[in-house]
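Novice: For reference, the sequence and a predicted model appear below.
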Amino acid sequence: MPIVRGSSMMSLGTWKARSTKYQRFLNLSNVFLLITSTILVFSAIILIKFYHITKLNFWSYWFYVNPILMISLGLYTFAVSVYGFLISNQENRCLISMIAVFLGIAFLAQVCSVFSAMEVRNLINNEVIDPSAILEDMQHYGEVGYEAKTASWDEMQKDLRCCGGDKFDTGYQDWRSATIGIQKKSVPDSCCHEMREGCGDQIAKASPSQISLGIYKDGCVAILTQKLKTDVEPMMIVYSCVGVVLAIVELITVVLACAYVAQINRRRKRDELFTRVGNAGAQDEEFLPSLTTKETNF
C-alpha cells in the first residue's frame, strides 16, 4: 500500500507540472491571437474605408473576398481567444476540446486568407484592368435599383477627390457612357470641388481644354491603382507572412490542446485505478482483526 500511495502522489505532482505548462502556453497563445486578430480587423477596415478595395470587385472578386475574409477571420479569432482565456484554467475536457475545434476552423480559414492576399498581390502586379469593366460598373449610376452602386461611386469620388474611371485629367469623361451622361450630359455631383445639388450638370460633354470646370478630373481607378501598387501590395506581403505565422501558432495550439485533453484522460484513469486499489486494500484490512481473533481463541 505505501508503494501505491507514493506512486499516486508522484504522478499527481507530475500531472500538475505538465498541466501548468499546457495552461501557460494556451494563455500565451490566446494573447498572441488576441493581438493579431485586433490588427487583422483594423487592417481590413483600412483596406475597405481608405483604399476602397471592395469597390474594385468589377476588376476581380478577390478585391472583395480578401478584406471581407480578413475582417471575418479577425472577429472570429478574437472571439475564440476570449473564449480561451475564460476556460484556460479549467480542467474540462469538453471545453478544451472546443478550442481545438475552433482553432482548427480558424487554421483552414487563415490558409484561405493568405491565398487571397497573394492573389490580390498578383492582380496588382500582373493584371491590367479592363476599361470596359469600369464603364459597365459605372453604367447604371443613379438608376432605380442601383442605389448601392450609386452610393459606392459617390463615396469613392468624395474621399479620393476623383471623378470617373481609369484616366488622369480626363477621367470625368467616362461618365459620358453612363446613363447620367447619356441622358443628362452630366457627371455625379460628388465630382464637384464643392458638392451641391446640380453642380455636375452638363459637364460630361465639356472639353478638356476648359481649365475651370469646378470638378475633379482624375479618374478614381487611376488614383486607386497607384495606391494599390505603393501601399496595398506591401501590405499583402506583410499580411501573408504574418498569416503564415498565425496559422502555425493556431495549428500548434490545436495539437497541444488535444494533448492536454489526453493528459486529463490519463490522469482520471490513473486516479480511478488508485481508488480501486485503495478500496481493495481497505477491504483486506477489515478481515485482519477477525483472523487475529481466531488465532487468539485457538
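Specialist: Looks like it arrived, so ask away.
Novice: contacts and neighbour counts: CA atoms only from here.
Specialist: Will do.
Novice: Just give the number of residues close to residue 62.
Specialist: By the criterion of other Cα atoms under 10 Å, residue 62 has 21 neighbours.
Novice: wait, is residue 4 part of a helix?
Specialist: Yes. Looking at residue 4 with DSSP: H, G, I helix; E, B strand; the rest coil, it is inside a helix.
Novice: here's the one I want to compare it with:
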Amino acid sequence: MGEYNEKKETCGTICLKYLLFTFNCCFWLTGLSVMAVGIWTLALKSDYISLLASNTYLATAYILLVAGAVVMVTGILGCCATFKERRNLLRLYFFLLLLIFLLEVIAGILAYIYYQQLSAELKDTLKDTMVQKYHQPGHEGVTVAVDKLQQKFHCCGSNNSRDWQESVWIRSGEAEGRKFPDSCCKTIVEGCGQRDHASNIYKVEGGCITKLEKFIQEHLSIIGAMGLGIAGVQIFGMIFTCCLYKSLKLEHY
C-alpha cells in the first residue's frame, strides 16, 4: 500500500512538472506579446502623449514593458525550477509570478480609470494646449503632435477650425497671414493655411478632440484587456507552482 502511494505521488509530481513546463512556454510567449504591446505604445502610439495632461497613458505602457521583460525571465526560471526540482527556485518563481500579477492588475486598473477620465481631460486641456503652445518655443513636441493629429484624422482645431482664431501663433506675425496651420489643409502646400474655405480646410464639427479620444480609448482597451487577461492566466501558474512545491516537500519526507 505504501509503495502504491509513493508511486501515485511520483506520477502526480511528473504531471505537475509537465503542466508547469507547458504553462511556462506559453507564459514566455505571452511576455513577448506584452513587451510588443508596450513597445508599440511607446514607439508608434506616443505621438500624441504631449497633448495629454496626465502621464497615466505613458505609465501603463511602461508597466507593460517592464512586466513583459520580467515575464520572459520568469518563464525561463520557471522551466529551470520545474525540472531541477529546486524548491528555493520555485519560491522565487512564485514571488516573481505574484509581482507580475500585481503589475498586470495595476496596468489594467490604470487603463480602465484613465479610460473613464480621458474625455473630461481632453475637453479641459486639449484646446488650450493647441492654441497656447503650437509653434511656441520649448513646445516643439506639441507642434509636431498637433500637425500629425490634424493630418492623420482629417480634422482642424480641438472642437472645430474656429479654435485657431484664439491661437497665440496665428495672432502673431510668425504665422505670415495664415488663419490655420498648414496641417489643417486637405492638400498641404506652403502657406495653404491662409485660405479659409471648406474646399481647402477640414471644417469637421467635433474637431480633433473626438478623434483623439476614440483613438486613445481603443488602445487603452487593448492595454486593459491584456493586463487583466494575463493576470487571470497567472493564477493557474501560481496554483501549479504551489501544488508542485507541496508535492516535492511530501516526497522528501
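Specialist: That came through, no problem. Please read all numbers here as calculations on a predicted model, not as lab measurements.
Novice: mean deviation of the helix or strand hosting residue 81 of structure 2 from structure 1?
Specialist: Under the criterion of DSSP states H and E, residue 81 of structure 2 resides in helix 56-84. Once the two models are superposed, helix 56-84 of structure 2 sits on average 3.5 Å from its counterpart in structure 1 (mean Cα distance after the TM-score superposition for structure 1).
Novice: Just list what that helix packs against, helices and strands only.
Specialist: helix 2-43, helix 87-133, helix 207-251 (3 or more Cα pairs under 8 Å, 6 or more residues apart in numbering; DSSP states H and E).
Novice: For residue 148 of structure 2, find the nearest of these.
Specialist: Across those, residue 148 of structure 2 has its closest neighbour in helix 207-251 (10.9 Å, Cα to Cα).
Novice: ok so, going back, would you list the helices and strands packed on helix 56-84 of structure 2 in JSON lines and tack on distance to residue 75 of structure 2 and mean neighbour count?
Specialist: Output for the helices and strands packed on helix 56-84 of structure 2, formatted as JSON lines (distance: least, Cα to Cα, whole Å; neighbours: other Cα atoms under 10 Å):
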{"stretch": "helix 2-43", "distance to residue 75 of structure 2": "5", "mean neighbour count": "17"}
{"stretch": "helix 87-133", "distance to residue 75 of structure 2": "9", "mean neighbour count": "19"}
{"stretch": "helix 207-251", "distance to residue 75 of structure 2": "10", "mean neighbour count": "18"}
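Novice: CSV please, covering those helices and showing distance to residue 79 of structure 2.
Specialist: As requested, the helices and strands packed on helix 56-84 of structure 2 are exported to CSV (distance: least, Cα to Cα, whole Å):
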stretch, distance to residue 79 of structure 2
helix 2-43, 6
helix 87-133, 10
helix 207-251, 11
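Novice: Out of those, flag the one nearest residue 157 of structure 2.
Specialist: helix 207-251 (5.6 Å).
Novice: Now residue 180 of structure 2: closest residue in space, sequence neighbours ignored.
Specialist: residue 193 (4.7 Å; Cα to Cα, 6 or more residues apart in numbering).
Novice: how many other residues sit next to that neighbour?
Specialist: 23.
Novice: you'd agree it is in a helix?
Specialist: Yes. Per three-state DSSP, residue 193 of structure 2 lies within a helix segment.
Novice: thinking again about what came up before, and the helix holding residue 81 of structure 2 with helix 207-251, angle?
Specialist: Orientation note: helix 56-84 of structure 2 sits at an angle of 20 degrees relative to helix 207-251 (axes from the mean of the first three to the mean of the last three Cα atoms, to 10 degrees).
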